[in-house]
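J.: Got a predicted structure here, sequence first:
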Amino acid sequence: MQTRTFKLDSDKLFDIINIGLLIVITLIFLYPLLFVVSASISDPLKVTNGEVWLWPKGFSLEAYKTVFANKDILIGYKNTIIYTVVGTAVNLCMTIAAAYPLSRKDFYGRTPLTILFTFTMFFSGGLIPTYIVIGKLGLLNHFWVMILPNAVSMFNVYLMRTYFQSSIPEELHEAATIDGARKLTTLFRIVLPLSAPIIAVMILFYAVEYWNSYFNALIYLSDRAKFTLQLFLREILVQNQTASMIQPGQNFALKQALLAQSIKYALIIIANLPVLMLYPFAQRYFVQGVMIGAIKG
């Protein structure tokens, strides 16, 4: 009895310590987000003076009004949404097209293709050769330059392939073959409906990558009408171009200095809000897909 009591007390102690650590870690990661939100809607003078710690002080939406008054931000938002939607669709189709055949043991040439695909994960042509190839293909400053060069990620292909191998029973494929179903019929009517978790993971991975992408736009795009949101944010934050977003007045320099800080925080919220809104809906599938695809393989 004493041993059992000690064991129960040890379990409770472990739970208390574990919950306490999780609460501390949650607060550590949650505080910067709360601070950024509060700073973006606070009085710029109080933000500059360091008076904002957690809750907003001197409620003001001037930063958001200034940001959305800039036409470049709206153009970047529109372009990024288009790149993200179209690019994610293309990436998902390409990933499925590569992962499903590689997951089938009866696929002829499976091993050589796997080795070839793996080679591309570790070696690439480099930036300059890639730029020359894209130029020869006529993709420079073109819509598809943001999508086609990164049309598939081999890491995601292997992740989806592992999911197909470990989570779709071989008996289902055999039953479909006996019933006269072809490979494409099996894929679209059996495999994909059972692969919602890994599909959700792929959508989240690709969508976040496109949403945060700015390097390809920086290298391959010169037309500002095709710039991404992140590229415009980079101009504002790194190159200090907030002056073009503020109407000159009597206290122009002071207003610029004060509002610049709030604009930076507002831009962070605007840039990350769509991803933050997407993740809760995909969280259940995200955890399930990553765990099944990564552990059982």
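T.: That came in fine, so what should we check first? Keep in mind the model is a prediction, meaning the values are calculated, not measured. Residues are numbered from 1 along each chain as shown.
J.: use CA for all of it now, contacts and neighbours both
T.: Noted.
J.: which residues touch stretch 70-78?
T.: Stretch 70-78 is contacted by residues 67-68, 225-233, 245 when judged by CA atoms under 8 Å, 6 or more residues apart in numbering.
J.: what's the most distant pair in those residues?
T.: Lys226 and Met245 (19.8 Å; CA to CA).
J.: quick one on the thing from earlier: and the contacts of stretch 70-78, which are buried?
T.: 67, 226-233, 245 (16 or more other CA atoms under 10 Å).
J.: Tell me the spacing between the most centrally placed residue in the chain and Trp55.
T.: In the chain, the residue lying closest to the centroid (CA atoms, centre = their mean) is Val208, at 1.4 Å. Remark: distance between Val208 and Trp55 (CA to CA, to the nearest Å) = 29 Å.
J.: What is the nearest of the contacts of stretch 70-78 to Ala176?
T.: Thr228 (44.8 Å).
J.: Put this next to the first one:
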Amino acid sequence: MLSAISESKSDRIFTVLNYTFLVLLLIIILYPLIFIVSASFSSAQAVTSGKVWLWPVDFSVEGYKAVFNHSKIWSGYANSLFYMVVGTLINVALTILAAYPLSRKGFRGRNIFMFLFVFTMIFDGGLIPTYLLVNDLGMVNTRWALLIPGALAVFNVIITITFFRTTIPGELLESAQLDGCNDFKFLWKIVLPLSAPIIAVISLFYAVGHWNQYFDALIYLRNENLFPLQIILREILIQSEVTSEMIGYATEFEAQTGLRELIKYAVIIVASLPVLIIYPFVQKHFVKGVMIGSLKE
């Protein structure tokens, strides 16, 4: 058996420095997350007095009670879930329908269509023309205003095209056509089952985008019953909207001030939790899809 190759002194120094840098980077990234979680489960007095550093101090769920006592928080959750689920289904369907023909070399005019897609990534009509268009289509103050205007992301189309080109060979289509399979059946029966990684990737991209949707809702929606969660959290967080409805058991100014600070951390957890729950289930496909989709033809 060959003896292990010994590291040189410079290699060992590089390894130590590399691990030290990575540990410091991990601490820099991880500490704010730990602090937010700890602060959200601490008492208002501990948060305002700066006693919270790493672990929760005077464990309390007052911040979460205040957030979930807000009358609109549950409607905001329901609306955001609707926008995320329905919007992602629309996004993924349109992305696959656009990417599949553009990935086939035999599709005539695909370079022209590809140019038109990429053109929209460079040039945009602007906010006012976009609003006028959405208004003329009758979608302002409707759910469609958050689903249709951004129904297709060109970047996701590009990585999906690359995935199809590198994963689905043209010979497979030719073989299926010899057996009497048309393009729609080939897409449904063969392409989609083989495309789970890239579907997971673009689904996660679209779902996170819908869940964090804020600006479009702020522009297009006026009906509070249609507001997504992010707009509701804006009312609570940015406008510091702490009402007697939310605290109920304490109406003193001092209690309101402390609770206002506590709510800031609670709303971050409330807004991030659904995405954190979804990610572990698609992580395997996500990593594989991103790596394959990043390859050039």
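T.: That came through fine. Quick caveat: nothing in here was measured; it's all calculated off a predicted structure.
J.: List the residues that contact the counterpart of the residue nearest to the centre of the first structure in the second structure.
T.: Aligned counterpart of Val208 of the first structure in the second structure: Val208 (TM-score structural alignment). Residues near Val208 of the second structure by CA under 8 Å, 6+ apart: 84, 275.
J.: How many residues are close by Leu218 of the second structure?
T.: Using other CA atoms under 10 Å, Leu218 of the second structure is surrounded by 13 other residues.
J.: Need the nearest residue in space to it, chain neighbours excluded.
T.: What sits nearest to Leu218 of the second structure in space, not counting adjacent residues and going by CA to CA, 6 or more residues apart in numbering, is Ile231, at 7.2 Å.
J.: Ok, Ile263 of the first structure next?
T.: Nearest to Ile263 of the first structure is Ala63, by CA to CA, 6+ apart, at 4.9 Å.
J.: again, but for Glu241 of the second structure
T.: Nearest to Glu241 of the second structure is Glu235, by CA to CA, 6+ apart, at 6.0 Å.
J.: Can you get me a residue count around the one you found?
T.: Residues near Glu235 of the second structure, counting by other CA under 10 Å: 12.
J.: which bit of the first structure covers the helix or strand hosting it?
T.: Glu235 of the second structure belongs to helix 229-237 when assigned by DSSP states H and E. Using TM-score structural alignment, helix 229-237 of the second structure corresponds to residues 229-237 of the first structure.
J.: ok, residues contacting the matching stretch?
T.: With CA under 8 Å, 6+ apart, stretch 229-237 of the first structure has contacts from 72-73, 75-77, 79-80, 211-214, 217-218, 241-242, 264, 267, 271.
J.: The same query, at a cut-off of 7 Å, please.
T.: With contacts defined as CA atoms under 7 Å, 6 or more residues apart in numbering, stretch 229-237 of the first structure is touched by 72-73, 76-77, 80, 212-214, 218, 241-242, 264.
J.: Sort out which residues of the helix or strand that contains Val157 of the first structure are buried, please.
T.: Per DSSP H and E, Val157 of the first structure falls inside helix 154-167. By neighbour count on 16+ other CA under 10 Å, the buried set for helix 154-167 of the first structure is 154, 156-167.
J.: now those as CSV including distance to Ile25 of the first structure?
T.: Listed next are the buried residues of helix 154-167 of the first structure as CSV, based on distance: CA to CA, whole Å:
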residue, distance to Ile25 of the first structure
Met154, 32
Asn156, 29
Val157, 32
Tyr158, 31
Leu159, 28
Met160, 31
Arg161, 34
Thr162, 31
Tyr163, 31
Phe164, 34
Gln165, 35
Ser166, 33
Ser167, 33
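J.: In the first structure, which residue range corresponds to stretch 96-112 of the second structure?
T.: With TM-score structural alignment as the criterion, stretch 96-112 of the second structure aligns to 96-112.
J.: So for the matching stretch, what gets flagged as buried?
T.: 96, 98-103.
J.: quick one: which of these is nearest to Ala196 of the first structure?
T.: Ala196 of the first structure lies nearest to Ile96 out of the buried residues of stretch 96-112 of the first structure, by CA to CA, at 12.3 Å.
J.: so who does that closest one touch?
T.: Applying CA under 7 Å, 6+ apart, no residues qualify as near Ile96 of the first structure.
J.: what's the answer for Ser38 of the first structure, then?
T.: Contacts of Ser38 of the first structure by CA under 7 Å, 6+ apart are 54-56.
J.: Check the mean deviation of the host helix or strand of Pro112 of the first structure from the second structure.
T.: Under the criterion of DSSP H and E, Pro112 of the first structure resides in helix 110-122. Helix 110-122 of the first structure: mean distance to aligned residues in the second structure after superposition is 0.9 Å, counting by mean CA distance after the TM-score superposition for the first structure.
J.: next SSE after that helix?
T.: Next along from helix 110-122 of the first structure, by DSSP H and E: helix 127-136.
J.: That next one vs the second structure, average offset?
T.: Relative to the second structure, helix 127-136 of the first structure is 1.0 Å off (mean CA distance after the TM-score superposition for the first structure).
J.: which outside residues touch that helix?
T.: Leu140.
J.: Once aligned, what mean separation remains between the biggest helix by length in the first structure and the second structure?
T.: Of all segments of type helix in the first structure, defined using DSSP state H, the longest is helix 252-295. Following the fit onto the second structure, the mean deviation recorded for helix 252-295 of the first structure is 0.8 Å by mean CA distance after the TM-score superposition for the first structure.
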